[in-house]
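Undergrad: Provided below for reference: sequence and predicted model.
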Amino acid sequence: MPVAKPTIVIVHGGWHVPESYEKLVVALENSGYEVHCPRLPSTNQVRPPNADLYTDSDFIRSYVSSLVRAGRTVVAVSHSYGGAVANNALMGLGQTTRAAQGLPGGVSHMVFMAAFATAEDVAMMDKVKEAGHMDLIPLAFDFAEDNTVLSHDPKTLLVGPSEVSEEELDRYLATLVRWNGKGMYQPIKNAAWRETAVGYIYCTADMTVPFDYQKDFVEGMLKAGRSVQTSELATGHCPNLTATEGVVEAINKFIKG
């Protein structure tokens, strides 16, 4: 009998909501996966915000825990800020860790898609400071007094060059929402990549999480002793829209090992 494919949980990025990943969800489902993309609380549009990185982490941990307790093998695919959420949320849910405890199911792979993948006690903005790019923050992001934030130019800075139609691009941009930017400044407490197989999808034309950042994340995991499979897409920050089939191919490759 053929081995059942794992369940994929997409941990979405800032500004994004599940509808932003519809194209990728459909492509993954067409490849035989069951796909979940729950909405992070920090995108709930409440002002002042009532959810942040740690709220999002608790939510994703609960969501994935319910799947692995049911015996599911889960692949966590995180995008952008979602990498910080997934890392913080999923420690202890690794398939190998659970098997050693005699427990079924678990997270077999973490796939980072132009996503933050740092060690413990590091915030997203710490990497920006490290790179000497803090002067670019006001140019890229529009922070309100309550810390909610929008991208100044999502068409250029998030999506970037693409071959999608103007109609499709407009539909995608219309899904983006105001998000609690406090999550950029909160350090993660856990690094779940330490206990799973890891894949990283590089987006070489990314203007929001630059390629140099992405390579630095992978180098950090390698130095920590993790093996990291990589795939490279010549696209901007949203390959779920602009390089969908390439994302599916990369995920398939990572899962097959």
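TA: Right, received. Where do you want to start?

Undergrad: make it CA atoms for all contacts and neighbour counts henceforth
TA: Will do.

Undergrad: tell me the SS of Val198?
TA: Reducing the assignment at Val198 to three states with DSSP: H, G, I helix; E, B strand; the rest coil gives strand.

Undergrad: Can you give me the neighbour number for it?
TA: Residue neighbour count, defined by other CA atoms under 10 Å, stands at 25 for Val198.

Undergrad: same question, the one 5 residues further on
TA: The number of residues packed near Cys203 is 24, by other CA under 10 Å.

Undergrad: How about the contacts made by it?
TA: If you count contacts by CA atoms under 8 Å, 6 or more residues apart in numbering, Cys203 has them with 113-114, 211, 232-237, 239.

Undergrad: Which residue ranges of this protein form helices?
TA: With DSSP state H as the definition, the chain shows helices at residue ranges 22-30, 53-69, 82-89, 95-100, 124-131, 137-140, 166-175, 211-223, 239-242, 244-256.

Undergrad: okay if I get those helices as a markdown table plus distance to Leu150 and mean neighbour count?
TA: Putting those into a markdown table (distance: least, CA to CA, whole Å; neighbours: other CA atoms under 10 Å) gives the following:
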| stretch | distance to Leu150 | mean neighbour count |
| --- | --- | --- |
| helix 22-30 | 21 | 17 |
| helix 53-69 | 16 | 19 |
| helix 82-89 | 16 | 30 |
| helix 95-100 | 36 | 16 |
| helix 124-131 | 16 | 15 |
| helix 137-140 | 9 | 13 |
| helix 166-175 | 12 | 13 |
| helix 211-223 | 21 | 17 |
| helix 239-242 | 19 | 24 |
| helix 244-256 | 24 | 18 |
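
Undergrad: Below is structure B, check it against A:
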Amino acid sequence: MTDGNPDRPVIVLVHGAWHRPSTWDATRAALAGLGYETRIATLPSAGTDPSPTASMYDDAEAIRREVDAVDGPVVVLAHSYGGIPTAQGLTGADNVTQLIFLSAYLLDDGESMYSRHGMDAPADTSGTFPLPENPGLALYHDVPEDVATQAVADLVEQSLLSFTGTVTRAAWHDIPSTYIVSEDDRSIPTALQEVMAAHATTTRRWAGGHSAFLAAPERFAALVDEIIRSR
């Protein structure tokens, strides 16, 4: 999935917490069918062996490396937690033409995930952050059953430290952005998404749950294509 239409930007995909790059496979295939080359930013805060210890800033550096490796225009598409290191890491990335946030944490300067929820960060930031009590319901309630079962099996550990990092300069201040609000999200409440979406240049709506890229990859890829072409 590396050959795309040279007239279109490369899309760098950023997964969320507890996930690995393979979560994007179906949507990558759909985007390839529309002529897009895609690249994946692998976030070191998510992993299995050993338990991850990386910070949000480490994730931000991983995203920036993927972007800097592209010789040409880039659109970055970030999901869920991935919105935080995306905003942190891409200030001054001159080849990024657009940011797309799907059901994502879109934070402003000085905010962390903890502060966004009105909570103090824990004094001890070692260890991992637990999955939702029922990840299948929280993350994949509208995903086909076989796909959702495999997605839950593929989840990995997430460093607690990554959830405490504070954004120092959010890239959406300088780069045009679109926020896709998921209207039936069981993980990030739609009302909270609406608040964060106010930071974005434009807003789109998805009549589904937290993981559109698994629930309906072709339809989601078509929405991404429409967003990119609308600029």
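TA: Received, thanks. Quick caveat, the model's predicted, so the values are computed rather than measured.

Undergrad: thinking again about what came up before, would you format the helices of the first structure as TSV with distance to Leu158 of the first structure included?
TA: Supplementary listing: those in TSV, determined by distance: least, CA to CA, whole Å:
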stretch	distance to Leu158 of the first structure
helix 22-30	16
helix 53-69	20
helix 82-89	15
helix 95-100	33
helix 124-131	16
helix 137-140	10
helix 166-175	10
helix 211-223	13
helix 239-242	10
helix 244-256	15
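
Undergrad: nearest to Thr7 of the first structure, of these?
TA: Distances from Thr7 of the first structure to each of those were compared by CA to CA, and the smallest falls on helix 53-69, at 8.6 Å.

Undergrad: Nearest to Gly106 of the first structure among the helices of the first structure would be which one?
TA: Each of these was scored for nearness to Gly106 of the first structure using CA to CA, and the closest is helix 95-100 (3.8 Å).

Undergrad: residues in the first structure aligned with stretch 109-117 of the second structure?
TA: Under TM-score structural alignment, the counterpart of stretch 109-117 of the second structure in the first structure spans residues 120-128.

Undergrad: What span of the second structure is stretch 18-26 of the first structure aligned with?
TA: Residues 21-29 of the second structure are where stretch 18-26 of the first structure aligns, taking TM-score structural alignment as the criterion.

Undergrad: roughly how far out does that stretch sit from the chain middle?
TA: Taking the mean C-alpha point of stretch 21-29 of the second structure and that of its whole chain, the gap between them comes to 13 Å (CA atoms, centre = their mean, to the nearest Å).

Undergrad: Can you give me the first-to-last residue distance of it?
TA: From its first residue to its last, stretch 21-29 of the second structure covers 13 Å (CA to CA, to the nearest Å).

Undergrad: of the helices of the first structure, which approaches Ala191 of the first structure most closely?
TA: Relative to Ala191 of the first structure, the nearest member of these by CA to CA is helix 82-89, separated by 4.8 Å.

Undergrad: neighbouring contacts of that closest one?
TA: Contacts with helix 82-89 of the first structure, where a contact means CA under 8 Å, 6+ apart, come from 11-14, 53-54, 56-58, 60-61, 76, 78, 112, 115-118, 124, 188-193.

Undergrad: How about stretch 206-217 of the first structure?
TA: 80, 114-118, 127, 157-158, 160, 202-205, 235-237.

Undergrad: rewinding a little: give me the distance between the two termini of the match of stretch 109-117 of the second structure.
TA: The first and last residues of stretch 120-128 of the first structure sit 16 Å apart, counting by CA to CA.

Undergrad: if I line the two up, what does Thr168 of the second structure land on in the first structure?
TA: The alignment partner of Thr168 of the second structure in the first structure, by TM-score structural alignment, is Lys189.

Undergrad: and that match, what does it touch?
TA: Residues touching Lys189 of the first structure, when contacts are defined by CA under 8 Å, 6+ apart, comprise 88, 120-121.

Undergrad: Output the residues you listed in JSON lines, with distance to Thr96 of the first structure appended to each entry.
TA: Formatted as JSON lines, the entries for the contacts of Lys189 of the first structure read as follows, by distance: CA to CA, whole Å:
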{"residue": "Asn88", "distance to Thr96 of the first structure": "18"}
{"residue": "Glu120", "distance to Thr96 of the first structure": "20"}
{"residue": "Asp121", "distance to Thr96 of the first structure": "24"}
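
Undergrad: Not counting residues beside it along the chain, what's closest to the aligned partner of Lys5 of the first structure in the second structure?
TA: Under the alignment by TM-score structural alignment, Lys5 of the first structure pairs with Arg8 in the second structure. In space, Arg8 of the second structure comes closest to Tyr36 once its chain neighbours are excluded; the distance is 6.5 Å by CA to CA, 6 or more residues apart in numbering.

Undergrad: Now for that neighbour, how many residues are close by?
TA: Tyr36 of the second structure sits with 24 neighbouring residues when counted by other CA under 10 Å.

Undergrad: Isn't it up against Pro9?
TA: Yes. With contacts defined as CA atoms under 8 Å, Tyr36 of the second structure counts as touching Pro9 at a distance of 7.2 Å.
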